[in-house]
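Colleague: Pasting the sequence and the predicted coordinates here, then a few questions.
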Amino acid sequence: MEDIILLLTNIVSIIVLNIFITNIFQSISKNNELKNELQLYEQQAKIQYEYYTSLESKYENSRKIVHDVKNHLQTIENLYEINEHEKAEQYTEDIYKIFDKLGQKYYTTNKVLNIIINDKMQRAENFNISLDCKIGDVNIEFIKDIDVTTIFSNLLDNAIECAKDTFENKVIFLRIDKFNDFIVINITNALEKPPIKDNGNFKSTKKNHNGIGLQNIKRALEKYEGNMRIEYDEKAFKVNIVIPNN
């Protein structure tokens, strides 16, 4: 009888211990999810902050240009009066270029995505990378802003990281369009060397970076039953995403 009681006590203890350990693992898992989600919100907030800071800077610069516009017009007029037509045309072209830089480009009706593209466009230009972006008549309002940030920020950041190390074809192609009942996202960038894979996952080449960008994209896509396919060769890295347009 004592042995049976001891055995039952051990069994109950093991069950209680298993439940306790399971609860600990669930708590750790939930904590990691919350930590990851917090990082994503911080990423989104940082992008929006930098975007509006950039807007403020451009607004101040535009005020300076407008303040001097009378002088610029006078200079152009004087150049024409002395028959310096080429210099006048070049001066006019330079003014146009300044105004182009001050303006914010409009790519899509989705405010968050428009902010992200403008932000990444500026970052790409800093590395002499051309970001060729074409967006069709698509509605992605059903995707939460935090997931829009996760998907497109990571896609473009990864593409810029790859393209900046190339010596030729420093260009990134971003295409978003609708096909039947699906939204199709394609992004392609040039490669200087093949990506590194570890246990089937792509490994980041960035210092002090754990390469969780693509994993976060996959998690975000799962919420909308979307899927991602990656292809690459010696010259290009391509990501294709398909999301049902419910």
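Modeller: Arrived safely.

Colleague: going forward, measure contacts between C-alpha atoms and count neighbours the same way
Modeller: Will do.

Colleague: by contact count, what packs against whatever helix or strand Arg63 lives in?
Modeller: Arg63 is part of helix 2-67 when elements are defined by DSSP states H and E. Here helix 2-67 touches helix 85-102, helix 111-126, helix 145-163, going by 3 or more C-alpha pairs under 8 Å, 6 or more residues apart in numbering; DSSP states H and E.

Colleague: out of those helices, nearest to Glu2?
Modeller: helix 145-163 (59.2 Å; C-alpha to C-alpha).

Colleague: quick one: buried residues of the closest one?
Modeller: By 16 or more other C-alpha atoms under 10 Å, the buried positions in helix 145-163 come out as 145-156, 158-163.

Colleague: what sits up against stretch 133-152?
Modeller: 40-41, 43-44, 107-110, 112-113, 116, 173-178, 183, 216-217, 220-221, 224 (C-alpha atoms under 8 Å, 6 or more residues apart in numbering).

Colleague: Now do that stretch: distance from first to last residue.
Modeller: 12 Å (C-alpha to C-alpha, to the nearest Å).

Colleague: The contacts of stretch 133-152, buried ones only, as a ChimeraX selection?
Modeller: Burial among the contacts of stretch 133-152 is assessed by 16+ other C-alpha under 10 Å; the matching ChimeraX selection reads:
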select :40,41,43,44,107,108,112,113,116,173,174,175,176,178,183,216,217,220,221,224
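
Colleague: Skip the chain neighbours and tell me the closest residue to the most centrally placed residue in the chain.
Modeller: The residue lying closest to the centre of the chain (C-alpha atoms, centre = their mean) is Ser153, at 1.4 Å. Among residues not flanking Ser153 along the chain, Ile116 sits closest, at 6.6 Å (C-alpha to C-alpha, 6 or more residues apart in numbering).

Colleague: try this one next to it:
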Amino acid sequence: MRDEAILNGALFAISIYEVWLYYQLLFEILIEKKYLKRSSMVILWMSIILVGVSLGINRKLILFSDSLFILTVALLIFFSYLIIKRRTFLIVSIVLVYHAFVSLLDFLFAFIGMHFLNDKFAEVIYYNGISVQKIVVYIFSRMITTVLVIIIIKSNLKKDIYDLRRILFSMGIIFVILVRGYQFYMASMVLGERTRNALGGVLSLVTVIVIIIFIGMLLSKNKMIKMEYDFLLLKEELERQKYEGLNSALEKNKELVHDIKNHYLVISEYESLGEYKKLHDYVEELKSDFIKVNPQIFTGNYVVDLILSQKKMLSEQKNINFILRAMPLPNLPFKEREICTIFGNLLDNAIEACEKVDSLRWISVEIEKQKNLFFIQIINTINEMPQKYEKGFLTSKINKELHGFGLKSVQRIMDEYEGDILYQIENDTFAVRLSFFDIE
């Protein structure tokens, strides 16, 4: 009686631990546990206990149940969404891969048990009751799962996992199909409908899992290589734009230096005549004509600072007052091309709008990062009311077929990171405000 109670306790502890381990993986990928609200923590532990106890009760009756498998997947998806409230597709992918992979490991060690127990396998492991051998099957599966979860956590996949979500989902679907297939395969052996071949089950299952993981790694590697290639192209384009901008500034400065003798004569004349007011105005005019060629540091983020420097210089060349309020930015979760898309398109639109203004021209840029909130605000003067469409504003350029994609690209990034974008027109100004939540 005492031994049975210990085994029952071990079975329930293993099942609860399995669900708890899933959430550790989920939090590492999507959100840190310390940022969860109290209500989310209540839902978390309620789901761990509910799903874990359900698994424990069912596993006393049978090694694996397809109906409970489906129910567990559905409950984990539901509770995970209640806790995190975003990135549902990625949550579904993680649940499918995790739970299906654990089930396949259970089948793997069950096949090993079948090899050693022969005819006693159905009684000791597969059907009713609890036994040390059944506990060992579950323990070995969770040990391997724990090691893999630790490897994933230490490999810092968080920044890349979202880009690999489709590959992850595909692997999850394949794992679920395999779970169903090997359930029938094992059940047919237990019922005597198929010749018992436990080692064949072990070898085929290991081979299939290894092949799927290998293919998944190849696809992931190919995806990462493509992303790195896109980054290199972006970097080359940014460097080219930076060179062209700096080269333009240097050429203008060379012109001013070339005319220094003439400037010196004018300055001397004003000084000798005592025309100090005119002298001061002339010097200030010369000073404003010189353009700084050294890159400025506004946020500490290289790509953001580079774009801000370029757009600030371009604005000053077009007699647009560029007002910037920014704070130091730690690592942002965006890719470099996404940063370029957001700031480049919005600032280009602001400069274009200001060029049409006959009176006061100005652009105000505000960038803030407070804990998990990232906020961008760009306000500029306007001369005409932009025409609104479903998710932004239509271009005012002549060739609308070739233009107007800028705000669509920004909106796509906002949708991907589940951010909010707000447009506002007031007192001859146009404002766009971008807010990102749960930004690490």
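Modeller: Nice, thanks for sending it over. Quick caveat, the model's predicted, so the values are computed rather than measured.

Colleague: hang on, the earlier thing: so what does the residue nearest to Ser153 of structure 1 match up with in structure 2?
Modeller: Aligned by TM-score structural alignment, Ile116 of structure 1 pairs with Ile307 of structure 2.

Colleague: Please report the distance of that match from Tyr229 of structure 2.
Modeller: 20 Å.

Colleague: Map the residue nearest to the centre of structure 1 onto structure 2.
Modeller: For Ser153 of structure 1, the residue aligned by TM-score structural alignment is Gly344.

Colleague: Might one say that its match is in contact with Ile307?
Modeller: Yes: applying C-alpha atoms under 8 Å, one finds Gly344 of structure 2 in contact with Ile307, separated by 6.7 Å.

Colleague: how about Phe109 of structure 2, what's its match in structure 1?
Modeller: Residue correspondence to structure 1 (TM-score structural alignment): Phe109 of structure 2 is left unmatched.

Colleague: and if you look at Ile379 of structure 2?
Modeller: Looks like Ile379 of structure 2 aligns to Thr188 there (TM-score structural alignment).

Colleague: which residues of structure 2 does stretch 4-13 of structure 1 align to?
Modeller: Using TM-score structural alignment, stretch 4-13 of structure 1 finds no match anywhere in structure 2.

Colleague: Now do the strands for structure 2: every range, in order, please.
Modeller: For structure 2, applying DSSP state E gives strands covering 321-326, 362-370, 373-381, 388-389, 392-393, 420-426, 429-436.

Colleague: Okay, angle between the third one and strand 321-326 too, please.
Modeller: To tie it back to what came earlier, the one meant is strand 373-381 of structure 2. 170 degrees (axes from the mean of the first three to the mean of the last three C-alpha atoms, to 10 degrees).

Colleague: List the buried residues for strand 373-381 of structure 2?
Modeller: Phe374, Phe375, Ile376, Gln377, Ile378, Ile379, Asn380, Thr381.

Colleague: so the fifth one sits right up against Trp362, yeah?
Modeller: This means Ile378 of structure 2. No: with contact defined as C-alpha under 8 Å, Ile378 of structure 2 does not count as touching Trp362 (10.6 Å).

Colleague: returning to what we had before: pretty sure the residue nearest to Ser153 of structure 1 is in contact with Tyr49, am I right?
Modeller: No: the criterion here is C-alpha under 8 Å, and Ile116 of structure 1 misses it with Tyr49 at 11.1 Å.

Colleague: number of nearby residues for Ile323 of structure 2?
Modeller: Counted with other C-alpha atoms under 10 Å, residues neighbouring Ile323 of structure 2 total 15.

Colleague: actually Glu418 of structure 2, not the one I typed
Modeller: 16.

Colleague: Over in structure 1, tell me which residue corresponds to it.
Modeller: Per TM-score structural alignment, Glu418 of structure 2 is aligned with Glu225.

Colleague: Check the gap between that match and Lys218 of structure 1 for me.
Modeller: Applying C-alpha to C-alpha to Glu225 of structure 1 and Lys218 of structure 1 gives a distance of 10 Å.
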